[in-house]
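Undergrad: No letters, just coordinates:
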């Protein structure tokens, strides 16, 4: 029995119990959401990891992409990045390696972290020079046997959606690497995308290994001008149909989304995706809200991530300052993780079913600031190390911040209130006397 099948029978698996405790939600209610496919808990049957829930009523989660390229392939560096992402608070990591020994890279990453790990099997098929139907399924099965917890499969990129793409007026065309490789296969062979044509076989493999499917957005817009076109929405309609098939097969599935989207189109996009996929957990890259900030796309994506999370997105894929420019360093990985966690929490503060729990954290920080309790402020900070560093970098030790010093608004206001309270007390005693 798979996790979703146990949940459909009313059982509450240990993973669901663990997520419910962590999130502060009712285990029975969470079990029902897992049964309906509105929450997924990625975990390969071969791995023992910290359970992470993604979906309705749960906090917005953060993924961090790592992985080598053909130009830069250092397994030790990618493992270090995975650990850095986990230590910075990422909920999952994805190994997108396309250079070096992919099997070695993946297996080392799986051993190094205690959080769910995802991959994109079509990359391995291409790197192996076996971009065939058999090669695609061999790569999927090889990664599932290694213990990968979730995989991106671009099943919405098929001959039907390819036609919509050819009729579009996109500037950037296709920016998804997996999407473009799928187009390459269909163009060269004239045949259907194997993952789509043989989706039932894909489900058999996923079911055997308790593999969560991340139905990829191979036609996501790669620039603001291409956002919200027919090709994108055609893909989402197909993904909605495939989500239904996965749920019926007892396989957990989530859906990936764009991409580059202007701020005023994000809410519509998220709600439409949620609607056509019957509330499947939604995994977004960004969305990136402007094309003109290379070097700062961790920020442009975070802006979009807040809006998307408020609108119902469940899972944000972090971008780093290196997005569109270079393979990220471990410092980029850390920065991208922290900034995306900020976006996820900001979204949770306004998200129905989550905001009351999320605001407890901010309430504790407010109390610590009120009391000028610096140790508690550092402990509550999303990045305690940087908070401590900035606080102490001038070497001036006062109980206020060095911006205000003796003109600290909190202290002055508190003293004024205390004087008023003393006046009121004296007046009361005078009347009584």
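TA: Yes, it's here. Predicted model, so just to flag it, every value in this text is computed and none were measured.

Undergrad: hey, let's count contacts and neighbours off CA atoms from now on
TA: Noted.

Undergrad: which ones are touching the residue nearest to residue 289 when sequence neighbours are not counted?
TA: For residue 289, ignoring the flanking residues on the chain, the nearest one in space by Cα to Cα, 6 or more residues apart in numbering is residue 262 at 4.8 Å. Contacts for residue 262 (Cα atoms under 8 Å, 6 or more residues apart in numbering) come out as 224, 227, 288, 289, 290.

Undergrad: and the helix or strand hosting residue 309, what does it pack onto?
TA: If you go by DSSP states H and E, residue 309 is part of helix 297-311. If contacts are counted by 3 or more Cα pairs under 8 Å, 6 or more residues apart in numbering; DSSP states H and E, helix 297-311 sits against helix 263-276, strand 315-318, helix 330-348.

Undergrad: The last one: how far from the chain's middle?
TA: Mean-position distance between helix 330-348 and its chain equals 10 Å (Cα atoms, centre = their mean, to the nearest Å).

Undergrad: Same question for that helix: list its buried residues.
TA: 330, 332-348 (16 or more other Cα atoms under 10 Å).

Undergrad: alright, now check it against this:
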């Protein structure tokens, strides 16, 4: 039996190789998974032209996934360095990589990225348009913008951020409700400017059916972009953000009628006490579609540490419904991340995702924590490193300060509670001041 997309296959009861892979990774009954995919509550981004993909699922009842952003820019146009980042992201088992390249002819980098990556690949075609056509923004036609989407789809991109919710209605709401930070979405600001400069509707909204034609043909998952995401705490949960979210919910329904998979993108900067309500609102207004969030970044005053502010918000967001976390690095708001920044961002986001999976009760999420606890009880340092989220850093700290008693560490030495409880429970003397006999 033929099918067009993973959603179409699930609705027809066809177990694709990708659906089977996801079911195995999630330790989930394949029929339960297919039901969630058919309803739009889970997506399996899997472009027909991404041949070496190891498929992942994003959505309800699945493990929280993380995405790594990279790509070339005019100020940092080093393809080899970005490919080193790709290798690092793959080694660190990030489930997704987004190519945010926004300068020059990006096809070479995108093609090499897709060819080497088993992780799902995302792009933002709007970023590529100016360089793709070598034209100023105002002079790019609606047809040409759609052409960039088709090119990325043909190249094998698994999901694309399409800012279709920033239409004329949403723009009017924004105009009537001034913000402290205006728009901070790069794609959203470009489209708002294009609409103003040309006095036309957002082509991704006006010609959304043509976008769906492309995505259905190649099985590209649409990540409906949040052009109105808040860029500071002051702008969160405002009229512009909510208006766009309502529009994204309507567009999701239109996509599902065509068997096109959809994710919804969300904030942004947001105070801790607003996160839970925002997750509930997205799931309600967007009909339980998977939710992909940047952060949320929970304070505006920590440049250099925004991997931490983001991980705090991400853990809370995923606990209350977010399914996919975009990593944030220490370089956020400051510069293009380097390899070290990238590693810090991945680790922080993986911690947030795992903490949320435990809170959500995701099947098997606690198992590795229980294994770590057992290794700690047994003071088995090699096992502890094996279960650590960053074994290299844990081992480096251990080796940098060696204790007198190799079973302990230099924090407590022979007063180590674990060592002494083990000895007492075994009926042995503790011998803090003397060597053991």
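TA: It's in. Model, not experiment: these values are computed from the prediction.

Undergrad: Could I get the TM-score for this pair?
TA: Scored against TM-score structural alignment, normalised by the length of structure 1, the superposed chains reach a TM-score of 0.95; 419 aligned residues with a Cα RMSD of 1.4 Å.

Undergrad: returning to what we had before: nearest to residue 193 of structure 1 among the helices and strands packed on helix 297-311 of structure 1 would be which one?
TA: helix 263-276 (21.6 Å; Cα to Cα).

Undergrad: what does that closest one contact?
TA: Taking Cα under 8 Å, 6+ apart as the rule, helix 263-276 of structure 1 contacts 228, 236-237, 240, 257, 280-282, 287, 289, 304, 307-308, 311-313.

Undergrad: Kindly report the same for stretch 172-185 of structure 2.
TA: 189, 226-232, 234-235, 239-240, 243.

Undergrad: Give me the buried subset of those residues.
TA: Buried among those (16+ other Cα under 10 Å): 189, 226, 227, 228, 229, 230, 231, 232, 235, 239, 240, 243.

Undergrad: check contacts around the fourth one.
TA: Meaning residue 228 of structure 2. Contacts of residue 228 of structure 2 by Cα under 8 Å, 6+ apart are 166, 183, 184, 185, 188, 240, 241, 244.

Undergrad: how near is the alignment partner in structure 1 of it to residue 355 of structure 1?
TA: Counting by TM-score structural alignment, residue 228 of structure 2 lines up with residue 219 in structure 1. To residue 355 of structure 1, residue 219 of structure 1 is 32 Å away according to Cα to Cα, to the nearest Å.

Undergrad: Contact partners for the residue nearest to residue 334 of structure 2 when sequence neighbours are not counted?
TA: Closest residue in space to residue 334 of structure 2, ignoring its immediate chain neighbours: residue 303 at 7.2 Å, by Cα to Cα, 6+ apart. Contacts of residue 303 of structure 2 were listed using Cα under 8 Å, 6+ apart, and they are 330, 331, 332, 333, 334.

Undergrad: By neighbours, which of these wins?
TA: Tallying neighbours with other Cα atoms under 10 Å puts residue 330 at the head of the contacts of residue 303 of structure 2, with 25 neighbours.

Undergrad: Help me confirm that residue 194 of structure 1 comes into contact with residue 131.
TA: No - applying Cα atoms under 8 Å as the test, residue 194 of structure 1 and residue 131 come out as separate, 10.2 Å apart.

Undergrad: Please pull up the equivalent of residue 80 of structure 2 in structure 1.
TA: Per TM-score structural alignment, residue 80 of structure 2 is aligned with residue 76.

Undergrad: That concludes my questions; thank you for your assistance.
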